[in-house]
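>>> Generate a structure from the sequence data that follows.
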Amino acid sequence: MFRSDLTRFADRAEAGRLLAERVKALGPRDPVVYALPRGGVPVAAEVAAALGAPLDLVLVRKIGAPGQPELALGAVVDGDAPEVVLNADIVAATGASEAFIAAARLRELAEIERRRARYLTGLAPVDPRGRTAVVVDDGLATGASARAALRALRRRGAARLVLATPVAPPETLKAMRGEADDTVCAVEAEVFFGIGAFYRDFHQLTDEEVIASIAAYRERMGSNA
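Purely as a prediction, here's the structure:
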């Protein structure tokens, strides 16, 4: 890990290649790489390629605050019993009611199902049981989505959890170390104005780009994908 408030990645693929070097140095045993879509997919594809590991998705949706949808109250991740993780201090500060959170949860679960149908049609999920699950996103702000993903994968039987991200503020990383067995971050940003500030190209990926990225990875890796 290195500290910098000026480093900018060219794009998510470059960030993924730099991150992959650090993840590979951990020597993860029998790894599976799980991307947080949309933005985490091209980053995770580079990590998975470096490890020669399967690439899968962990579908998580942020629950935004009332009137401030970009402020994360928490997140929900799919599964047999959907995992909901809340940021208690933000819930209290915004006055979000239980009814508001319940409605948001249902709405975001519906979007998760839509994405699953678009992104993973015909692809069987990879079972993390007994394996090293490497969770990858293109950056962390509050870490709510990554926290939900890690807890869900732990519940599904992952033997070891690695959280890997190109950039995050130190306070978020400190909090996440209680969720993952290892955390890997290329840039620990003391001054943090948002993930996009650390990329020259940080356009919002479309569903079509995500699908194309997954297909390109599978073609690149062949039978190892």
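>>> Please count neighbours and contacts with C-alpha atoms only from this point.
OK.
>>> quick one, what contacts the nearest residue to Gly143 once chain neighbours are set aside?
If the residues on either side of it in the chain are set aside, Gly143 comes closest to Thr172, at 6.3 Å by C-alpha to C-alpha, 6 or more residues apart in numbering. Counting by C-alpha atoms under 8 Å, 6 or more residues apart in numbering, Thr172 touches 140-143.
>>> any chance of those residues in TSV, plus neighbour count?
As requested, those are exported to TSV (neighbours: other C-alpha atoms under 10 Å):
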residue	neighbour count
Leu140	22
Ala141	20
Thr142	20
Gly143	22
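>>> and which of those residues is nearest to Ala96?
Checking the contacts of Thr172 against Ala96 with C-alpha to C-alpha, the nearest one is Thr142 at 17.3 Å.
>>> show me what contacts the closest one?
With C-alpha under 8 Å, 6+ apart, Thr142 has these contacts: 72, 172.
>>> ok so, going back, sitting in strands, which of the contacts of Thr172 do you find?
Counting by DSSP state E, the contacts of Thr172 place none of their members in strands.
>>> quick one more, to check against the first:
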Amino acid sequence: MFRDRREAGRQLAEKLLSFAKAEPIVYALPRGGLPVADEVAKRLDAPLDLILVRKLGAPGHEELAIGALVDGGAPTTILHQDVIAELNVPDAYIQSVETDALAEIERRRKLYMKDQPPLPAKDRIAIIVDDGLATGATMEAAVAAMRKAGAAQIIVAVPVAPRDTIEKLEKIADDVIALETPYPFWSVGSWYQSFPQLTDEDVIETLARRHAEDAS
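Below is the predicted model of the structure:
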């Protein structure tokens, strides 16, 4: 049980110290992953960036994902071809939701990061951090994006995740580090004493404080 996301981040950072000398980049999955990643980046003295992921919803059933679009130097679309085939989703629809998702990602990056471009992952160690995983679908998309961006090594790091999700991610990432792998797994939030919903303002405040600390 973690007191809050920042305590979880401090514990996670201790498991990642071996990567510090390799000058990794720490990538957060906002919103919830940012406080965790912020603590990791501070401990490793590493730069911090965001990976923004938008789910692509099925026509008429937006809660059902047909894929995801991930930001970065080269935005990446991950499609679930089995779902697309089962629902017979037309190409024109996919192109439309991709366009909408990219616009929303660009809006969020501009809101969060102002005019700062994404940090290039090419030939770098990328440590992707979230506050926990359930199915791991968002993290899977983030790993695929980092692989496409040319990261030399991809490390998934989370405080808590179910064992089957860890095993799935171990097939596509170079290493997966999780502090807790409970069974049965109920929810990410059940492993935190304090697990509030974070807002855009929380993200902006955390990044502004981080940039001020880096500049001092």
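>>> Confirm that Glu171 of the first structure lies within a helix, as I assumed.
Yes - with DSSP: H, G, I helix; E, B strand; the rest coil as the criterion, Glu171 of the first structure is assigned to a helix.
>>> The second structure: which residue goes with that one?
Aligned by TM-score structural alignment, Glu171 of the first structure pairs with Asp164 of the second structure.
>>> And for Tyr34 of the first structure?
Aligned counterpart of Tyr34 of the first structure in the second structure: Tyr27 (TM-score structural alignment).
>>> again with Asp201 of the first structure
Under the alignment (TM-score structural alignment), Asp201 of the first structure maps onto Ser194 of the second structure.
>>> residues near that match, how many?
As a burial measure, Ser194 of the second structure scores 12 neighbours (other C-alpha atoms under 10 Å).
>>> One more: the one 5 residues further on?
As a burial measure, the neighbour count of Thr199 of the second structure was computed by other C-alpha under 10 Å and equals 12.
>>> That one reaches Arg31, doesn't it?
Yes - taking contacts as C-alpha atoms under 8 Å, Thr199 of the second structure lies within contact range of Arg31: 7.1 Å.
>>> As a check, name the ranges of all strands in the first structure.
In the first structure, the strands defined using DSSP E lie at 2-3, 31-35, 55-57, 60-65, 68-77, 83-86, 132-136, 160-168, 182-188.
>>> what's in contact with the fifth one?
Counting by C-alpha under 8 Å, 6+ apart, the neighbours of strand 68-77 of the first structure from elsewhere in the structure are 58-65, 82-88, 90-91, 105, 108-109, 142, 144-145, 148-149, 152.
>>> residues in contact with the alignment partner in the second structure of Leu161 of the first structure?
Aligned by TM-score structural alignment, Leu161 of the first structure pairs with Ile154 of the second structure. Ile154 of the second structure is in contact with 125-128, 143, 146-147, 173-175, counting by C-alpha under 8 Å, 6+ apart.
>>> now swap in Arg61 of the first structure and tell me
By C-alpha under 8 Å, 6+ apart, the neighbours of Arg61 of the first structure are 75-77, 108-109, 111-112, 145.
>>> mind redoing it with 6 Å?
For Arg61 of the first structure, the contacting residues are 75-76, 108, by C-alpha atoms under 6 Å, 6 or more residues apart in numbering.
>>> ok, and the most crowded of those?
The residue in those with the most neighbours, by other C-alpha under 10 Å, is Val76 (27 neighbours).
>>> which one is it nearest to, not counting chain neighbours?
Closest to Val76 of the first structure by C-alpha to C-alpha, 6+ apart is Val84, at 4.4 Å.
>>> Trace that neighbour over to the second structure, please.
Val84 of the first structure maps onto Thr77 in the second structure, with residues paired by TM-score structural alignment.
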